[in-house]
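Q: only geometry, no sequence info:
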């Protein structure tokens, strides 16, 4: 449907007359009438009742308001997203899970700014399910996640061999903290460890659990790269004879054949993950 039809419909609704809508849209009243007639033919119902005082919505017209508003807003968002900023020749849309934005996504964006200055960058930090859905629908070009999905036409590549290790505060190793690192971790945990995972303190965000433990004491499973500086400083220590669990990081991306900029960007990501950056989350 021509987006101008929806825009004209909303203007008539707003001002309450075809004449007023024509003035605001800088077109003739005949054009407004023709557009509304075309729209009513498309949706197969009457949207306005015209009278001496102007025009009012029918019941069907009231129902159509939400759809017309969504159409216009979506179109405006699409134009804003597609338009490149001055000095940029292309755009990359990349995402990462909340627990991976620092330092992985941060360092990747910094690398792109330095080595690919002509590329406009859109970043998205969210949960894995949301990111993978956006990737599948074409709203993102590449995402960094712990649990990938396998789609036709997409590539899945392991970036890092991360592990989850059992650590504790040396001076106060209680209470037990359980962090939900996903279904694979919970299945492995239940199969290996004798103690139940129904701890007094449970979290679905590792950084929050770590801050609580460092502040108040306790023990739990955390990612190796995140706890490494705390182990070196003595704030934390490994729990002896505790098993380790794998928690790798994956890159999922669309085919690079039609996008050489993405190919270069992914090479940059591989470079930055090999650097020994401090992990803060």
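A: Now that the structure is in, tell me what you want to look at. A quick note: this is a predicted structure, and the numbers were derived from the prediction, not measured.

Q: going by C-alpha atoms from here, please, whenever you check contacts or count neighbours.
A: Noted.

Q: residues near residue 129, how many?
A: Applying other Cα atoms under 10 Å, we find 14 residues neighbouring residue 129.

Q: heading C-terminal from the strand or helix carrying it, find the next helix or strand.
A: Using DSSP states H and E, the element containing residue 129 is helix 128-137. Downstream of helix 128-137, the first helix or strand assigned by DSSP H and E is strand 142-145.

Q: may I see the buried residues of the next helix or strand after that next one?
A: As assigned by DSSP H and E, the chain's next helix or strand after strand 142-145 is strand 154-160. If you call a residue buried by 16 or more other Cα atoms under 10 Å, then strand 154-160 has these buried ones: 154, 156, 159.

Q: what sits up against strand 154-160?
A: Outside strand 154-160, the residues within contact range by Cα atoms under 8 Å, 6 or more residues apart in numbering are 148, 150, 248, 249, 250, 251, 252, 253, 254, 255, 270, 273.

Q: which among the residues you listed count as buried?
A: 148, 248, 249, 250, 251, 252, 253, 254, 273.

Q: distance of the second one relative to residue 84?
A: If I follow you right, that is residue 248. 35 Å (Cα to Cα, to the nearest Å).

Q: the last one too?
A: With distances taken as Cα to Cα, residue 273 is found 28 Å from residue 84.

Q: which elements pack onto the helix or strand where residue 73 lies?
A: Assigned by DSSP H and E, residue 73 belongs to helix 59-82. Of the remaining helices and strands, those touching helix 59-82 by 3 or more Cα pairs under 8 Å, 6 or more residues apart in numbering; DSSP states H and E are helix 3-15.

Q: got another one to weigh against that:
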């Protein structure tokens, strides 16, 4: 299938307007219409419903959308890999959730990149499902996860243990010394949820639910409340006294894993990167 047809399909879907899509693609509007007709003829379905200036995807068009995105993403990755092979550089992609990037990986990624000058990097913020899908589709080399997929196709290596502390904003202490009951829930994955439900009070009022550790910490410091955050991530605030641990609430420990495809053709490079990650997490 001609990838230019898929690019045109995605641009029309994005702009919902043939004229604007033509401008963005530096084509005439008739050329855009012709490409969409070609794609519809090849697939044997209608992709858009046209009502004056209101263009909507048909059910078939909606089903095509993720496939078109995946195909073009895979093509872009192939081009990058070919270019890097010509330059004798290895490109590796590393994916993790936003809160892991902010609270755990950022301090170690820059030394990792400096230690591997022969590697070019692509980093992505992905949830667990997207990480697993991209690993299996060969779009991601290493995923850093608390809840790794259990399949023979993926190799798992434990990196470290992350200690999550229940902490509270000091300015929100009650007169009796009890912490503010307002709660900021940070999404640390399903294993966290299982342990969390055993220990944390159900009467906590969840005022913020987020997948960003940085946002949660800023929320506590400015708005008050409490949350589970990695001990190292809040060490400066604990030392300064702007955050305090909730002594009556237990801390939680989660295993952090690196995951990669078992049959990956450049396993030695991946394993070398993982060993460095293990070294710097200790």
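A: Yep, it's here. All values derive from a computational prediction rather than experimental measurement.

Q: drop the TM-score for these two in here.
A: The TM-score (TM-score structural alignment, normalised by the length of structure 1) is 0.66; 233 aligned residues with a Cα RMSD of 3.9 Å.

Q: what's the counterpart of residue 31 of structure 1 in structure 2?
A: In structure 2, no residue is paired with residue 31 of structure 1, using TM-score structural alignment.

Q: now for residue 31 of structure 1, how many residues are close by?
A: 13.

Q: so for stretch 112-126 of structure 1, first residue to last residue, what's the gap.
A: 20 Å.

Q: likewise for stretch 251-270 of structure 1?
A: 10 Å.

Q: any chance you could map the helices in the stretch 151-282 of structure 2?
A: All helices of the stretch 151-282 of structure 2, identified by DSSP state H, counting those that start in this stretch, fall at 190-199, 213-223, 235-240, 267-281.

Q: hey, which of those helices is tucked in deepest?
A: helix 213-223 (a mean of 18; mean count of other Cα atoms under 10 Å).

Q: show the secondary-structure elements that it is packed against.
A: Secondary elements touching helix 213-223 of structure 2 (3+ Cα pairs under 8 Å, 6+ apart): helix 98-100, strand 154-169, strand 182-186, strand 226-230.

Q: now the angle between helix 267-281 and the longest one, please.
A: With axes from the mean of the first three to the mean of the last three Cα atoms, to 10 degrees as the basis, strand 154-169 of structure 2 and helix 267-281 are set at 20 degrees to each other.

Q: you'd agree residue 104 of structure 1 is up against residue 273?
A: Yes - in this structure, residue 104 of structure 1 is within contact of residue 273 by Cα atoms under 8 Å, at 6.6 Å.

Q: list residues touching both of these two?
A: Counting by Cα under 8 Å, 6+ apart, nothing touches both residue 104 of structure 1 and residue 273.

Q: re the thing from before, tell me the one of the contacts of strand 154-160 of structure 1 nearest residue 36 of structure 1?
A: residue 254 (41.2 Å; Cα to Cα).

Q: mind listing what that closest one touches?
A: 135, 141, 142, 153, 154, 155.

Q: 10 Å - rerun?
A: 135-136, 138, 140-143, 151-156, 262 (Cα atoms under 10 Å, 6 or more residues apart in numbering).

Q: could you look up the SS state of the spatially closest residue to residue 121 of structure 1 that is not a sequence neighbour?
A: Spatial nearest neighbour of residue 121 of structure 1, excluding adjacent residues (Cα to Cα, 6 or more residues apart in numbering): residue 92 at 5.1 Å. Under the three-state scheme (DSSP: H, G, I helix; E, B strand; the rest coil), residue 92 of structure 1 adopts strand.

Q: just put the helices and strands packed on helix 213-223 of structure 2 in CSV and tack on distance to residue 40 of structure 2.
A: What follows is those, written out as CSV (distance: least, Cα to Cα, whole Å):
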stretch, distance to residue 40 of structure 2
helix 98-100, 38
strand 154-169, 37
strand 182-186, 44
strand 226-230, 50
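
Q: among these, which is nearest residue 251 of structure 2?
A: Short answer: strand 154-169, nearest of those by Cα to Cα, at 4.8 Å.

Q: still on that earlier bit, name the nearest of the buried residues of strand 154-160 of structure 1 relative to residue 202 of structure 1.
A: residue 159 (28.1 Å).

Q: tell me how far the closest one lies from residue 171 of structure 1.
A: In terms of Cα to Cα, residue 159 of structure 1 sits 35 Å off from residue 171 of structure 1.

Q: repeat for residue 180 of structure 1
A: If you go by Cα to Cα, the gap between residue 180 of structure 1 and residue 171 of structure 1 works out to 25 Å.

Q: also residue 214 of structure 1?
A: 11 Å.

Q: pull up the overlap in contacts between those two.
A: The contact lists of residue 214 of structure 1 and residue 171 share 235, 236, where a contact means Cα under 10 Å, 6+ apart.

Q: circling back: show me the one of the helices of the stretch 151-282 of structure 2 that comes nearest residue 8 of structure 2.
A: helix 267-281 (36.2 Å).

Q: now the counterpart of residue 272 of structure 1 in structure 2. Nearest residue, chain neighbours left out?
A: With TM-score structural alignment as the criterion, residue 272 of structure 1 lines up with residue 280 in structure 2. Distance criterion Cα to Cα, 6+ apart; nearest residue to residue 280 of structure 2, sequence neighbours excluded, is residue 108 at 6.4 Å.

Q: give me the neighbour count for that neighbour.
A: Based on other Cα under 10 Å, the number of other residues close to residue 108 of structure 2 is 16.

Q: which strand or helix spans it?
A: Here residue 108 of structure 2 is assigned to helix 106-115, by DSSP H and E.

Q: give me the mean distance between the helix or strand that that helix is followed by and structure 1.
A: Note on helix 106-115 of structure 2: by DSSP H and E, the next helix or strand toward the C-terminus is strand 119-125. Superposed on structure 1, strand 119-125 of structure 2 shows a mean distance to its aligned partners of 1.6 Å (mean Cα distance after the TM-score superposition for structure 1).
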